[in-house]
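>>> No letters, just coordinates:
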């Protein structure tokens, strides 16, 4: 005999637990299934262990999707302020970093404990280390086969994430279930991911590994302003992770280092006041010293004095720094990607409830859906909002 539940949720991450809480508040009998040993593993490692749990500026403009309007309903119905109220209800200390990013003062585990507490309060059952063998239509509802036996449910919510960080258990299960039930897919690829350089490029910039600088990183018409970090594999740092979601293989990235200042004007003034200063030394007052040496060497100006440089040479040097064009070879892939771009086509889902239009009772939430946020708490807000939306209906 199959066990009976009102709602079965596959995935005990941010979206799945939020959905369980909301469905449980409605008196629904809920079981949350996950093959992992612990719930909320992506929450635990996020934000350097302090969980960037939302962003106060989160809105549709901060998300990528083939349908940019799809996220509007869920994000409007469950806002960053709503989640912050839950955090404060549980007495979790938090702080705001740059650009509206909210973090726990102490540990990401505080968010997991909060979600588990809320889940227990509504008597939603959490079953870890449970293998999902299949999920099928059964009568008016669904039958989920697990290694512990079958469970029948009126509603099935899939919250098992995307392909990013497979070492944390990412499997692509949600996509297989979606395709099984006839839902469309948008091409998936790694997002918020470091970019790699080919061996020839690395030979040129390899000496800069570990150097970080303030920059604007641009791919096509999209640009982000934060730190860029040069690594032994290529480019990383917040600005690169952000722009990686817009970059496609074969395209160039343009870096505007020190975007707040006019490097050419500064060098011309230094030429007037400190003309005997070596070019690399002068640049070292503007850029990290290894970067200064790199650009001086690249322009074959190392050892020359500022007084020897024409306006044209200074302008060319400044352009090499503030329009530094690099063509990445690729990305580090799902191994280090924070999110999966693409996923289940939103045309097949109801934006208000996250229910599959053609399969009543089947819902998809969180990262598996073709809604991907910027770096900085946006993807967690989508998890909370989409989980909330499904929880009101499942």
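Right, received. Where do you want to start? Predicted model, so just to flag it, every value in this text is computed and none were measured.
>>> Only C-alpha atoms from now on, for both contacts and neighbour counts.
OK.
>>> For residue 205, which three-state class applies?
State at residue 205, reduced to three classes by DSSP: H, G, I helix; E, B strand; the rest coil: helix.
>>> What of residue 174?
helix.
>>> can you check residue 190 too?
Recorded secondary structure, residue 190: strand (three-state DSSP).
>>> Distance of it relative to residue 345?
According to C-alpha to C-alpha, to the nearest Å, residue 190 stands 17 Å off from residue 345.
>>> Next: residue 308.
60 Å.
>>> Between the two, which is the more surrounded one?
For residue 308 versus residue 345, neighbours defined as other C-alpha atoms under 10 Å are more numerous around residue 345 (20 against 14).
>>> I figured that one hits residue 188, correct?
No. Using C-alpha atoms under 8 Å as the test, residue 345 is too far from residue 188 to be in contact (10.6 Å).
>>> next one: the helix or strand where residue 243 lies to chain centre, how far?
If you go by DSSP states H and E, residue 243 is part of helix 238-244. Counting by C-alpha atoms, centre = their mean, to the nearest Å, helix 238-244 is centred 10 Å from the centre of its parent chain.
>>> which residues does residue 188 contact?
Applying C-alpha atoms under 8 Å, 6 or more residues apart in numbering, we find residue 188 in contact with 340, 341, 342, 343.
>>> From residue 319, how far out is residue 310?
Taken as C-alpha to C-alpha, the span from residue 310 to residue 319 is 14 Å.
>>> Among these two, which residue is more densely surrounded?
Neighbour count, other C-alpha under 10 Å: between residue 310 and residue 319, residue 319 has more, with 15 against 12.
>>> A further structure is provided below for comparison with the first:
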């Protein structure tokens, strides 16, 4: 018969949110994860340097069926609170762009910091541990696990779902949190890949793969002004990842190749000065030449500047600032940085992250229907929601 061990708190998932919660929850806390090392998504994030937060993080940077849900946690544990923790541990960091903060050295510094904080809080960590089954008898949770080929039955007063969403399955991402949530009567909204590159089935951008250019990308009334990257499969880069979270299948996206303003005056002035030059030659001074070659396949860029009337130049500029494309889809969860949707926040307390109908059950991080923009916002949600749940759990003990 397997040995049964009781813990005050069991946290499923040793990612950003789970480890953060463990630093705050107090009591006898156990963190379980199937991976060989904690914080694997932290380790690979930001090119290995971890974009751990954003100086401008606020509720407006998050998507959710209930846009107000994230306000409480974000206001009580802010980006500045996490930055203070980073500074206390002597981790050097820098702002890359748009308030995005990265480690100077390595993302592993953030993982080591969280592990040190967990150790100081007395939390235990079991890795390479599979969750077999979760039940609840009305007062106590039973978590059956398999570790080193042996099954063990653990019990706890508080259970925290911190296993994330479905993004990047090659790292072990599953829908475990959703399955457990449904088991206890919580609603799970439809999920889809977010912060993910677009694909085009006809491979139309293969010839210009690797070309990057700043754009303003728009979909469903929302726009982002950042870099776009053409790939052999479609479109990537920060602007595309951002707008993918607002895009729905079978809908077009609109690209403004001149987000800083129309090139009309520039082209008209050059027509007066150098009218004999080819239109494509002049455009290639304003856009990547390979992109101009690609555009010439679908837009009329023939002739010299002198051949272009004001009306023709204006029409061309309008095309270049409203280039409409219809993606076939996205690369899906395989490369998505986040999962949109998840455990419905209507069933959770925005202050404590506790399930309203199942006392002692908490949901934090990406598992719930709160998704941040690209740029450190999702990590900030992990820190804020993990902290809120940890504090609420600790407060129960008095």
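Nice, thanks for sending it over. Small disclaimer: the values here were computed from a predicted structure and weren't measured.
>>> picking that back up, of all the contacts of residue 188 of the first structure, which comes closest to residue 180 of the first structure?
Residue 180 of the first structure lies nearest to residue 343 out of the contacts of residue 188 of the first structure, by C-alpha to C-alpha, at 14.2 Å.
>>> Now tell me what touches stretch 154-166 of the first structure from outside.
The set of residues external to stretch 154-166 of the first structure that reach it, using C-alpha under 8 Å, 6+ apart, is 5-13, 15-16, 140-142, 170-174, 190, 334-340, 343, 361-368, 390, 394.
>>> Filter those down to the buried ones, PyMOL style.
Command for PyMOL, covering only those of the contacts of stretch 154-166 of the first structure found buried under the criterion 16 or more other C-alpha atoms under 10 Å:
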select buried, resi 5+6+7+8+9+10+11+12+13+15+16+141+142+170+171+172+173+174+190+334+336+337+338+339+340+343+361+362+363+364+365+366+367+368+390+394
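>>> What lines up with residue 262 of the first structure in the second structure?
Here residue 262 of the first structure is matched to residue 262 in the second structure, going by TM-score structural alignment.
>>> Pretty sure that match sits against residue 316.
No. Here residue 262 of the second structure lies out of contact with residue 316, judged by C-alpha under 8 Å, at a distance of 10.1 Å.
>>> Return the residues in contact with the spatially closest residue to residue 77 of the second structure that is not a sequence neighbour.
Nearest residue to residue 77 of the second structure in three dimensions, chain neighbours excluded: residue 384, at 5.1 Å (C-alpha to C-alpha, 6 or more residues apart in numbering). Contact analysis of residue 384 of the second structure by C-alpha under 8 Å, 6+ apart lists 73, 74, 76, 77, 78.
>>> Could you rerun that using 10 Å?
Taking C-alpha atoms under 10 Å, 6 or more residues apart in numbering, we find residue 384 of the second structure in contact with 17, 20-21, 70-79, 81-82, 364-365, 378, 390.
>>> Of those residues, keep whichever come out buried.
Buried, going by 16+ other C-alpha under 10 Å: 17, 20-21, 70-74, 77-79, 82, 364-365, 378, 390, out of the contacts of residue 384 of the second structure.
>>> State the number of residues packed around residue 311 of the second structure.
Number of residues near residue 311 of the second structure (other C-alpha under 10 Å) recorded here: 9.
>>> That one falls within a helix, correct?
Yes. Assigned with three-state DSSP, residue 311 of the second structure falls within a helix.
>>> Next, count neighbours for residue 121 of the first structure.
12.
>>> go on, residue 345 of the second structure?
When neighbours are counted by other C-alpha under 10 Å, residue 345 of the second structure comes out with 26.
>>> Quickly list what's touching both of residue 345 and residue 188 of the first structure.
Common contacts of residue 345 of the first structure and residue 188 (C-alpha under 10 Å, 6+ apart): 368, 370.
>>> Not counting sequence-adjacent ones, nearest residue to residue 203 of the second structure?
Here the residue nearest residue 203 of the second structure, using C-alpha to C-alpha, 6+ apart, is residue 233, at 5.9 Å.
>>> Map the one you found across to the first structure for me.
Using TM-score structural alignment, residue 233 of the second structure pairs with residue 233 in the first structure.
>>> ok, now how distant is its match from residue 332 of the first structure?
Distance from residue 233 of the first structure to residue 332 of the first structure, by C-alpha to C-alpha: 9 Å.
>>> Name the residues contacting each of the two.
194, 195, 196.
>>> Make sure residue 41 of the first structure is actually in contact with residue 12.
Yes. Using C-alpha atoms under 10 Å, residue 41 of the first structure is in contact with residue 12, at 8.8 Å.
>>> roughly how far out does stretch 205-217 of the first structure sit from the chain middle?
On C-alpha atoms, centre = their mean, the centre of stretch 205-217 of the first structure falls 21 Å from that of its chain.
>>> what's the spacing between residue 286 of the second structure and residue 169 of the second structure?
Taken as C-alpha to C-alpha, the span from residue 286 of the second structure to residue 169 of the second structure is 40 Å.
>>> what's the answer for residue 341 of the second structure, then?
Residue 341 of the second structure sits at a distance of 17 Å from residue 169 of the second structure (criterion: C-alpha to C-alpha).
>>> Please say which of those two ends up with more neighbours.
Neighbours were counted for residue 341 of the second structure and for residue 169 using other C-alpha under 10 Å; residue 341 has more, 24 against 14.
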